[in-house]
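[1] The sequence isn't on hand, but the structure is:
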């Protein structure tokens, strides 16, 4: 498990490109029969990628969490962005087709990830944060997610937000998670931009070609920076930072939030003319 410390916005404005990426960028999330895990001190969120092919993979506790098992004091969400797979939660199997999601609450001890077809392995993208209350496991495929159309073709940001883990879909302690899909011809996300001091966020960009990129905008509104993102790479967004992006073509991204509340509209909007 890789540990990342929180960053002060006064310091971030002096970071080089390499330092920005070192602190906020997460690459190589999905490798054969491996768990890639990053623990951020920003609201103590864990971002993980698991790609079982020939071996089962297990989420476990350990020294970094000071826990006997992974979800002893945590909850988690997972969206499968690869081929068909299976997640076993305390002996119960859940089939995970492409774009299927699942919420697994605090207190579940055995979390196992399996592959069904090695030639087309699953890619399990996991977000986990601390929890103080137990909620039941819920399987959410993309057809059960709440769909929120946003934007317009004229503004190059016509998109659909699929809310998987969200108060209007199911109950969780503090985790929210979903998948946003941009339509062809649109390439801007979350614009006009905003911040939400009471929640941090992590984006995973996907559905991008080998030579495509997203210019992810971050930083304070008057001190913006960018990180270039490629397919299936994630980026950590502190609560004080904007989190917008523009791609070389349309793409999708998974967002995960945790913090003080789950109010999706609790944000501070920023006029585009005020960005620097």
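    Received it, and whenever you're ready, just let me know what you need. A quick note: this is a predicted structure, and the numbers were derived from the prediction, not measured.
[2] use CA for all of it now, contacts and neighbours both
    Will do.
[3] Count the residues that sit near residue 275.
    For residue 275, the neighbour count with other CA atoms under 10 Å is 14.
[4] Residue 6: what's it in contact with?
    Residue 6 makes contact with 40, 41, 42 under the criterion CA atoms under 8 Å, 6 or more residues apart in numbering.
[5] what residues are up against the second one?
    Under the criterion of CA under 8 Å, 6+ apart, the neighbours of residue 41 are 3, 4, 5, 6.
[6] measure it to residue 78 for me?
    Note on residue 41: its distance to residue 78, by CA to CA, to the nearest Å, is 20 Å.
[7] what do you get for residue 218?
    25 Å.
[8] Comparing the two, which shows the higher neighbour count?
    residue 78 (28 against 25).
[9] Which of the three states applies to the more buried one?
    strand (DSSP: H, G, I helix; E, B strand; the rest coil).
[10] which residues touch residue 82?
    Residue 82 sits in contact with 98, 99, 120, 121, 122, 123, 124, where contact means CA under 8 Å, 6+ apart.
[11] that older thread, tell me which of the contacts of residue 6 fall in strands.
    Of these, the ones assigned to strands by DSSP state E are residue 40.
[12] which one of the contacts of residue 6 sits closest to residue 33?
    Using CA to CA, residue 40 is the member of the contacts of residue 6 that lies nearest residue 33, at 23.1 Å.
[13] Excluding chain neighbours, what is closest to that closest one?
    residue 4 (4.7 Å; CA to CA, 6 or more residues apart in numbering).
[14] Surely residue 163 is in contact with residue 145?
    Yes: using CA atoms under 8 Å as the test, residue 163 is close enough to residue 145 to be in contact (5.2 Å).
[15] Skipping its backbone neighbours, what lies nearest residue 28 in space?
    residue 233 (7.1 Å).
[16] how much space is there between the one you found and residue 220?
    22 Å.
[17] okay, now the one to match up with it:
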């Protein structure tokens, strides 16, 4: 597990491109037969990747958490980026297709199986136990957002978001950008009370998402490839545009689970 410390907003303005990538971009989560993770002190979230082969993978009890199991004091969100696989929670198997999700509560025992499956894991501290739930992208009603003439049409699939299935601090879901659109949100916005982690998926090897970060009026950017993630602190704007078709998994944790608790940033403030 890699550990990343919280950062101050003014540090972005003077950072080199390499420093920005080291602090906020996660590039190597998915290695066959392994579970790899990053612990960020931004709201103490963990983002990890699990790529099983023939045998299911368990989430390690990483020393950074100080517990004998990953979910001893945490709750977990899982999204499958690859081929169908089984996530086994407390002995019960839940099949996840591409971009399907699963929530597992504090204290659960989780195994991740299915050769060809590729799981994104996000976890956050939890002080209560909530039940396991599976979310199918085919059955969750998407929230359509954006405008075609603004190149921002997208479908938002909310899995755990402050409405529907309960959680302590964690929210997560999937957004699919529609054909012909490029922006994942425009105008940008802030989540003053939450950290957000993005994982971009569905990009071809030659395509990138240009991800904007930083405070309004002092933004920088990252070029993000397929299956790479960005840690976005509470003080950073959220916006990005892709050079080709893509989707992204979003996960948040912080002060509340109110999905609508955000601050829109007018373009003139950038």
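    Good, I have the coordinates. Values in this document were obtained by computation on a predicted structure and should not be read as measured data.
[18] Residue 233 and residue 220 of the first structure: which has the busier surroundings?
    residue 220 (22 against 18).
[19] which position in the second structure aligns with the more buried one?
    When the second structure is aligned by TM-score structural alignment, residue 220 of the first structure is paired with residue 215.
[20] Tell me who's in contact with its match.
    9, 235, 236, 237.
[21] Just give me the neighbour total for the counterpart of the third one in the first structure.
    Read it as residue 236 of the second structure. Mapped onto the first structure by TM-score structural alignment, residue 236 of the second structure lines up with residue 241. By the criterion of other CA under 10 Å, residue 241 of the first structure has 24 neighbours.
[22] My read is that residue 241 of the first structure contacts residue 221, right?
    Yes: if you go by CA under 8 Å, residue 241 of the first structure and residue 221 touch, sitting 7.4 Å apart.
[23] Where do the strands of the stretch 51-200 of the second structure begin and end?
    57-58, 74-80, 85-89, 92-96, 101-104, 110-113, 119-125, 133-135, 143-145, 154-160, 171-177, 189-190, 194-201 (DSSP state E, counting those that start in this stretch).
[24] Dump those strands to a markdown table, plus distance to residue 16 of the second structure.
    Formatted as a markdown table, the strands of the stretch 51-200 of the second structure follow (distance: least, CA to CA, whole Å):
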| stretch | distance to residue 16 of the second structure |
| --- | --- |
| strand 57-58 | 37 |
| strand 74-80 | 32 |
| strand 85-89 | 40 |
| strand 92-96 | 39 |
| strand 101-104 | 36 |
| strand 110-113 | 37 |
| strand 119-125 | 28 |
| strand 133-135 | 40 |
| strand 143-145 | 34 |
| strand 154-160 | 32 |
| strand 171-177 | 30 |
| strand 189-190 | 23 |
| strand 194-201 | 21 |
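[25] closest one to residue 49 of the second structure among those strands?
    Short answer: strand 119-125, nearest of the strands of the stretch 51-200 of the second structure by CA to CA, at 4.8 Å.
[26] Run the angle between the closest one and strand 85-89 for me.
    30 degrees (axes from the mean of the first three to the mean of the last three CA atoms, to 10 degrees).
[27] And strand 119-125 of the second structure against the first structure, how far off on average?
    Superposing on the first structure and averaging over aligned pairs (mean CA distance after the TM-score superposition for the first structure), strand 119-125 of the second structure comes out at 0.5 Å.
[28] Which part of the first structure matches that strand?
    Counting by TM-score structural alignment, strand 119-125 of the second structure corresponds to 124-130 in the first structure.
[29] and if you look at stretch 163-170 of the second structure?
    Against the first structure, stretch 163-170 of the second structure falls on residues 168-175 (TM-score structural alignment).
[30] Endpoints of that stretch, how far apart?
    Termini of stretch 168-175 of the first structure sit 13 Å apart (CA to CA).
[31] Would you mind listing the buried residues in that stretch?
    By 16 or more other CA atoms under 10 Å, the buried positions in stretch 168-175 of the first structure come out as 170, 171, 172, 173, 174, 175.
[32] rewinding a little: dump the contacts of residue 41 of the first structure to a markdown table, plus distance to residue 52 of the first structure and secondary structure.
    Below are the contacts of residue 41 of the first structure laid out as a markdown table (distance: CA to CA, whole Å; DSSP: H, G, I helix; E, B strand; the rest coil):
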| residue | distance to residue 52 of the first structure | secondary structure |
| --- | --- | --- |
| 3 | 23 | strand |
| 4 | 25 | strand |
| 5 | 29 | coil |
| 6 | 30 | coil |
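[33] would you turn these into a markdown table with distance to residue 13 of the first structure?
    Listed next are these as a markdown table, based on distance: CA to CA, whole Å:
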| residue | distance to residue 13 of the first structure |
| --- | --- |
| 3 | 22 |
| 4 | 18 |
| 5 | 16 |
| 6 | 14 |
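[34] tell me the angle of the longest helix belonging to the first structure relative to strand 199-206?
    Secondary structure of the first structure per DSSP state H: the longest helix is helix 17-24. Angle of helix 17-24 of the first structure versus strand 199-206, following the same axes, to 10 degrees, is 110 degrees.
[35] Tell me roughly how far helix 17-24 of the first structure lies from the second structure on average.
    For helix 17-24 of the first structure, the mean deviation from the second structure after alignment is 0.3 Å (mean CA distance after the TM-score superposition for the first structure).
[36] what number of residues lie near residue 68 of the first structure?
    Neighbour tally, residue 68 of the first structure, other CA under 10 Å: 13.
[37] so who does it touch?
    Counted by CA under 8 Å, 6+ apart, residue 68 of the first structure has contacts 60, 61, 62.
[38] ok, those residues in the second structure: which stay?
    Using both residues aligned by TM-score structural alignment, their matches' CA atoms under 8 Å, the second structure keeps these contacts from those: residue 61.
[39] JSON lines for the contacts of residue 68 of the first structure, including neighbour count and distance to residue 24 of the first structure?
    Below are the contacts of residue 68 of the first structure laid out as JSON lines (neighbours: other CA atoms under 10 Å; distance: CA to CA, whole Å):
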{"residue": "60", "neighbour count": "16", "distance to residue 24 of the first structure": "24"}
{"residue": "61", "neighbour count": "15", "distance to residue 24 of the first structure": "24"}
{"residue": "62", "neighbour count": "12", "distance to residue 24 of the first structure": "24"}
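[40] Would you mind checking which of the contacts of residue 68 of the first structure is nearest to residue 150 of the first structure?
    residue 60 (38.2 Å).
[41] Please name the nearest non-neighbouring residue to that closest one.
    Once flanking residues are discounted, residue 60 of the first structure sits nearest to residue 70: 4.7 Å by CA to CA, 6+ apart.
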